[in-house]
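1. coordinates only, sequence not included:
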């Protein structure tokens, strides 16, 4: 992708559906290329009559310049997206804009996105979660708490992740209660995110739900991470029980389990 001309990369970025891998390869190439020419092309897309092009314009601006982007470029990209956001009606584009503002870590996103938290489309509400994720101001945390109870499971999952581990330094009774409420979820990953968030905050209410999770027939890696974070030595036998033949679990799970066991055994010495 790096050798392709700008018009060709833009054309590739616009192909296929939202998750088209070739399109995202082109978008990543545009991120890495950066520069005024790519910025101006993305802004043109952002103001296109086509919702598809507007969404891709936001996707390009989201991480334009890659890891080497300057604060000035970040502000320019955020300015363009925030301006376009006030006129946008398409749900998919609004979702892309919210996600882009999250990548840009733009503080103004909090007030701009907060009115969209109750939007009827889950794509928009997901964009709100992504846009709020980097921020620790009360409005952002409160919005994430509300969206952790969203009707859409994916929105709940990402909001719970945002509160539980991404905002680890934040600790209020309301935030803990929001995480605790998610322990009844049928989705194991979502429950796991809540377990980790509560364990990181050493909330004693998480011990028994975590014990039940570790005693289950299927244990997710997040439960193991929560056991390590909680640092309750009564969980060590349950972790030891999970050790088994190398072919019974993937290498990542085995590595996290070994680390959790070593950590708790270290505390026991």
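-> Everything's here; your move. Everything numeric here is computed off the predicted structure, so don't read it as measured data.
2. can we go C-alpha only for contacts and neighbour counts from here?
-> OK.
3. mind listing what residue 198 touches?
-> Applying CA atoms under 8 Å, 6 or more residues apart in numbering, we find residue 198 in contact with 164, 176, 179-180, 206.
4. next up, a second structure to put side by side with the first:
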């Protein structure tokens, strides 16, 4: 017999289902998302209680539920109440998986400065997944200390940490544009990891840094070009890149190419053609 859909389950049943399988179990996450949507005081109280559970998995799931609870309509007061429950638990947490959930939850709950010291204290944690969670938590802050930590994490030994820290820096480039931030992005232009390199290209292009033109040209001349690279060409708005983009359009195969890449490529060509008229 098939399991009932999540919307038909009681709150108790949904919380029980969050514990099934591994950390990324799809059924568990469907239950978490249903709890986010259902919201209310009962769900909050259960999630807050789980943050104090002797079970690391329950503590982590409590943070997962709290992270986006009542996402459709939550006031600053309600978010502050969520943080009141989360921060004491984070301060004493030792389990890596629970730490990942709690640090990522801080990112979902916004840039409340009360969470910043805890995130900063974990930026050199030996577990890469925890450092990844720290990046998620820091990504909402527009703060000099958070920026310094993200710059440090953009040099991390772990690819995923480095990629998401570079993404966070690139997305912040226009509103927190500093020489040090730009240098951190320039440092990532030599990355062999194409997504990290692409995030750096895009971040520099968004702030119209002239140093990105030649590295971007070399990438567009090469065999491996990503959606991020053509988005960078569009953001830079340098029409000298148009012939290279047109060359990629001619090489596109409608059946084999990624639809997202094709859409980004055609949009970038449209923008540069408009500028060249």
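-> That came in fine, so what should we check first? From a predicted model like this one, the values you see are computed outputs, not experimental measurements.
5. re earlier: can I get the contacts of residue 198 of structure 1 in JSON lines including distance to residue 40 of structure 1, secondary structure and neighbour count?
-> Below are the contacts of residue 198 of structure 1 laid out as JSON lines (distance: CA to CA, whole Å; DSSP: H, G, I helix; E, B strand; the rest coil; neighbours: other CA atoms under 10 Å):
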{"residue": "164", "distance to residue 40 of structure 1": "38", "secondary structure": "helix", "neighbour count": "27"}
{"residue": "176", "distance to residue 40 of structure 1": "44", "secondary structure": "helix", "neighbour count": "20"}
{"residue": "179", "distance to residue 40 of structure 1": "42", "secondary structure": "helix", "neighbour count": "27"}
{"residue": "180", "distance to residue 40 of structure 1": "46", "secondary structure": "helix", "neighbour count": "19"}
{"residue": "206", "distance to residue 40 of structure 1": "50", "secondary structure": "helix", "neighbour count": "22"}
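6. could the residues you listed be laid out in CSV, adding distance to residue 61 of structure 1?
-> Output for the contacts of residue 198 of structure 1, formatted as CSV (distance: CA to CA, whole Å):
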residue, distance to residue 61 of structure 1
164, 28
176, 35
179, 33
180, 36
206, 41
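7. counterpart of residue 86 of structure 2 in structure 1?
-> Here residue 86 of structure 2 is matched to residue 81 in structure 1, going by TM-score structural alignment.
8. just the element for that match, please.
-> helix 71-85 (DSSP states H and E).
9. from the contacts of residue 198 of structure 1, which is closest to residue 38 of structure 1?
-> For these, the minimum distance to residue 38 of structure 1 (CA to CA) is 36.2 Å, reached by residue 164.
10. what's the closest non-adjacent residue to that closest one?
-> Nearest non-adjacent residue to residue 164 of structure 1, counting by CA to CA, 6 or more residues apart in numbering: residue 197, 3.7 Å away.
11. touching, that neighbour and residue 159? I think so.
-> No - Residue 197 of structure 1 lies out of contact with residue 159 (CA atoms under 8 Å); the separation is 11.6 Å.
12. mean shift of the helix holding residue 81 of structure 1 relative to structure 2?
-> Comparison of helix 71-85 of structure 1 with structure 2 after fitting gives an average deviation of 1.2 Å (mean CA distance after the TM-score superposition for structure 1).
13. list the contacts for the counterpart of residue 146 of structure 1 in structure 2?
-> Aligned counterpart of residue 146 of structure 1 in structure 2: residue 152 (TM-score structural alignment). Residue 152 of structure 2 sits next to no residue when contact means CA under 8 Å, 6+ apart.
14. so residue 152 of structure 2 versus residue 96 of structure 2, what's the distance?
-> Here residue 152 of structure 2 is placed at a distance of 20 Å from residue 96 of structure 2 (CA to CA, to the nearest Å).
15. now the longest helix seen in structure 1: buried residues?
-> Determined from DSSP state H, the single longest helix within structure 1 is helix 251-268. In terms of neighbour count (16 or more other CA atoms under 10 Å), helix 251-268 of structure 1 has its buried residues at 253-254, 256-258, 260-261, 263-264.
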